[in-house]
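Undergrad: predicted model, plus sequence, below.
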Amino acid sequence: MDYPMRRLQINGLEMNVLIAGEGPPVLLVHGFPDTHAVWRKQIPMLVAAGYQVIAPDTRGCGESQMPSRVADYHRDLLVADLRALLDALGIERVRLVGHDWGAMQGWFFTLTHPERVERYITLSVGHPAAYGSGGLAQKLKGWYVLMFQLRGFPEWLLKAGYWWLFRRVTAFPEEFGHWRQTLTRPGRLAAGINYYRANPGVILPHAWPKARVPVCGIYSSGDRFLTEGQMRDTARHVDGPFRYERIDGANHWLQLHAPEKLNPLLLDCLR
């Protein structure tokens, strides 16, 4: 994936951002433990389809600046990052795509700034209200969120025994090399975990507003961390068109594990 990267001053931080192509802008927001490279199997396709792709390393991740405090990863700052990024690029409205914590960031941005979102495509993660009220099944799948609230212990545990627990939980050996290369750098693993530490309330039921833009939710049947129910229930929290799609056989990282199934769906949803 040979596209130019730019260093931009965004919301007081230096952010590493891939910008490629010309046409209607599409903002791709990655989650944990990823960087913008998690979209490497979508970016060429989107550029060829006539879109301008913006794919940042979000704060603390990849080559972007890494704040040290847990509070620096609060959802309000994550929303402000996306808004400031669009402002810096002179983009009024965007087609937004998010995955994992990037999907949660996308939800928060869509709910607070619907005027900036032309449509939202969320991978894996449903509306925050549907996720928070996902019941025991979702709480069991999301057990790691509680573990991540501890300071220092998760970082040690995930890396112990040549990352044994990390490799077992993610169960995606083809991607482990990419993750290890990034997360072994000082502070980077803690920065990724700080997204969970700074926002523990996302796992609890909460009266979030309804989305007021068209939403497409895409879920993969092999997801080890999220239930299908929280994505299906998202329909009750969207005050507008909602489309649900399921990709059978793909793991949590459906954009890497099943791009041949995701990419046509993504193009259709973007249109």
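TA: Cool, the structure landed.
Undergrad: contacts and neighbour counts: CA atoms only from here.
TA: Will do.
Undergrad: where along the stretch 1-150 of the chain do the strands fall?
TA: With DSSP state E, counting those that start in this stretch, the ranges of strands along the stretch 1-150 of the chain come out as 5-10, 13-20, 25-29, 52-56, 94-99, 117-123.
Undergrad: between those, which gets nearest to Ile43?
TA: strand 52-56 (6.8 Å; C-alpha to C-alpha).
Undergrad: so the closest one versus strand 5-10, what angle?
TA: Interaxial angle, strand 52-56 versus strand 5-10 (axes from the mean of the first three to the mean of the last three C-alpha atoms, to 10 degrees): 70 degrees.
Undergrad: tell me which residue is most central in the protein.
TA: When C-alpha atoms, centre = their mean is applied to the chain, the residue found nearest the centroid is Gly102 (1.8 Å).
Undergrad: hmm, Gly31 and that one touching each other?
TA: Yes. Judged on C-alpha atoms under 8 Å, Gly102 makes contact with Gly31 at a distance of 4.4 Å.
Undergrad: next, the one to line up against it:
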Amino acid sequence: MRILRTDEARFRDLPDYPFTPNYLDVAPNLRMHYVDEGRSDASPVLMLHGEPSWSFLYRHMIPMVANAGHRVLAPDLIGFGKSDKPADADDYSYDRHMEWLTTWLDTLDLRNITLVCQNWGSLLGLRLAAEHADRFSRIIVGNGMLPTGESRVPTVFTLWKTFAAHSPWFPVARIVQLGTERTLSKAELAAYEAPFPSTDYKAGARAFPRLVPLSPDDPVSAANQATWKALEKWRKPFITCFSSGDPITRGGDRYMQRRIPGAHGQPHITLRGGHFLQEDSPEAFARIIIDALKAEMAA
């Protein structure tokens, strides 16, 4: 496996991203980066990004939640951000992403976790929480889902999958902008491109769409179905925080509210924004997390 590592110089002077880098090896010679802010003795809030973003996506939310007295961890998935990047798209699989993330979780020995996940952060995070339920105390999902291949995917996703696999041009920053209602600044757009100095570094970003299970025969479909069986027994708090303008995940919040017992009676909310609601409504999204943790302390 040929592994690429983005030069740290590309991450200098990023807007609103002053966080000290932390690194952990999740496989031989494969390093995962993560943000770790706030009180080290506080219960952790785990923020998982998706495609094709990185922990920069949560930059406005991290200090808000940390300043409220919590420990916030935001890893960069392998292939993204400051984490190492295998150069071949075939080096990435759903199961490998799960293995890397599980190694990170187990090594840090995190417990009483509040999971915050969006996009591919949900495809990985919901599996992670279901498979390690003793480590997680609540789940907050924004614009995310756990597909099993049993339902028809939106046409927009099929087009996206084809583009990611075959387009010679893969403009990460423009892709993030397309999923964001507000206009990102030049510095913010540059920050989303920072992890990818050349096309070789984008194999992980290109690989994600083809890893989504589209039929029950997909190799990961059975594992995701098993996760749903676990979620159907999940009675810990499960909160949906979707946006009003996401054509890919629209309706997924109501589906999860019906199917997951822990969602009953929770303060579900629809926020203004596009797919990347962390960019469009970061303060409101952070407030949902803080209020959920306040409710636990008051109980």
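TA: Perfect, thanks for sending it. The structure displayed is predicted, hence computed values, not measured ones.
Undergrad: ok so, going back, format the strands of the stretch 1-150 of structure 1 as TSV; extra columns: mean neighbour count and distance to Leu111 of structure 1.
TA: Below are the strands of the stretch 1-150 of structure 1 laid out as TSV (neighbours: other C-alpha atoms under 10 Å; distance: least, C-alpha to C-alpha, whole Å):
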stretch	mean neighbour count	distance to Leu111 of structure 1
strand 5-10	16	21
strand 13-20	20	23
strand 25-29	24	16
strand 52-56	24	20
strand 94-99	23	12
strand 117-123	24	9
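Undergrad: tabulate these (CSV), appending distance to Pro209 of structure 1.
TA: Shown next, in CSV, are the strands of the stretch 1-150 of structure 1 (distance: least, C-alpha to C-alpha, whole Å):
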stretch, distance to Pro209 of structure 1
strand 5-10, 27
strand 13-20, 29
strand 25-29, 21
strand 52-56, 26
strand 94-99, 18
strand 117-123, 15
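Undergrad: show me where the stretch 151-271 of structure 1 has its strands.
TA: 215-222, 242-251.
Undergrad: out of those, nearest to Ala37 of structure 1?
TA: strand 242-251 (17.2 Å).
Undergrad: by contact count, what packs against that closest one?
TA: Strand 242-251 of structure 1 sits against strand 215-222, with contacts defined as 3 or more C-alpha pairs under 8 Å, 6 or more residues apart in numbering; DSSP states H and E.
Undergrad: which residue range of structure 2 does the strand it packs on align onto?
TA: Using TM-score structural alignment, strand 215-222 of structure 1 lines up with residues 238-245 of structure 2.
Undergrad: show me the contact partners of the matching stretch.
TA: Identification of contacts with stretch 238-245 of structure 2 by C-alpha atoms under 8 Å, 6 or more residues apart in numbering yields 138-143, 250, 253, 256-257, 260, 262-263, 266-275, 277, 285, 288.
Undergrad: repeat that with 6 Å
TA: 138-143, 253, 262-263, 268-274 (C-alpha atoms under 6 Å, 6 or more residues apart in numbering).
Undergrad: mind listing what the nearest residue to Pro216 of structure 2 once chain neighbours are set aside touches?
TA: Among residues not flanking Pro216 of structure 2 along the chain, Gly149 sits closest, at 4.9 Å (C-alpha to C-alpha, 6 or more residues apart in numbering). Gly149 of structure 2 is in contact with 213-216, counting by C-alpha under 6 Å, 6+ apart.
Undergrad: could you dump those into a markdown table and include distance to Leu101 of structure 2?
TA: Formatted as a markdown table, these follow (distance: C-alpha to C-alpha, whole Å):
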| residue | distance to Leu101 of structure 2 |
| --- | --- |
| Pro213 | 19 |
| Leu214 | 23 |
| Ser215 | 24 |
| Pro216 | 24 |
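Undergrad: what comes up buried for the match of strand 215-222 of structure 1?
TA: Counting neighbours by 16 or more other C-alpha atoms under 10 Å, one finds that the buried residues in stretch 238-245 of structure 2 are 238-245.
Undergrad: do the same with stretch 228-248 of structure 1
TA: 228-235, 237-238, 242, 244-247.
Undergrad: how about stretch 70-84 of structure 1?
TA: Buried residues in stretch 70-84 of structure 1, counted by 16+ other C-alpha under 10 Å: 70, 72-75, 78-79, 81-84.
Undergrad: show residues contacting it.
TA: Contact with stretch 70-84 of structure 1 is made by 10-11, 109, 194-195, 198-199, as judged by C-alpha under 6 Å, 6+ apart.
Undergrad: just to revisit the earlier point, just name the closest of the buried residues of stretch 228-248 of structure 1 to His36 of structure 1, please.
TA: Ile247 (22.0 Å).
Undergrad: and Arg7 of structure 1, what's its match in structure 2?
TA: Checking TM-score structural alignment: Arg7 of structure 1 goes with Tyr23.
Undergrad: which residues does its match contact?
TA: Residues near Tyr23 of structure 2 by C-alpha under 6 Å, 6+ apart: 32-33.
Undergrad: cutoff 7 Å now
TA: With contacts defined as C-alpha atoms under 7 Å, 6 or more residues apart in numbering, the neighbours of Tyr23 of structure 2 are 31-34.
Undergrad: overlap between those residues and structure 1?
TA: Among those, the ones whose aligned partners also touch in structure 1 (both residues aligned by TM-score structural alignment, their matches' C-alpha atoms under 7 Å) are 31-34.
Undergrad: let's have those in a markdown table, adding distance to Gly179 of structure 2.
TA: Shown next, in a markdown table, are the kept ones among the contacts of Tyr23 of structure 2 (distance: C-alpha to C-alpha, whole Å):
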| residue | distance to Gly179 of structure 2 |
| --- | --- |
| Arg31 | 28 |
| Met32 | 26 |
| His33 | 24 |
| Tyr34 | 24 |
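Undergrad: appreciated, that's everything.
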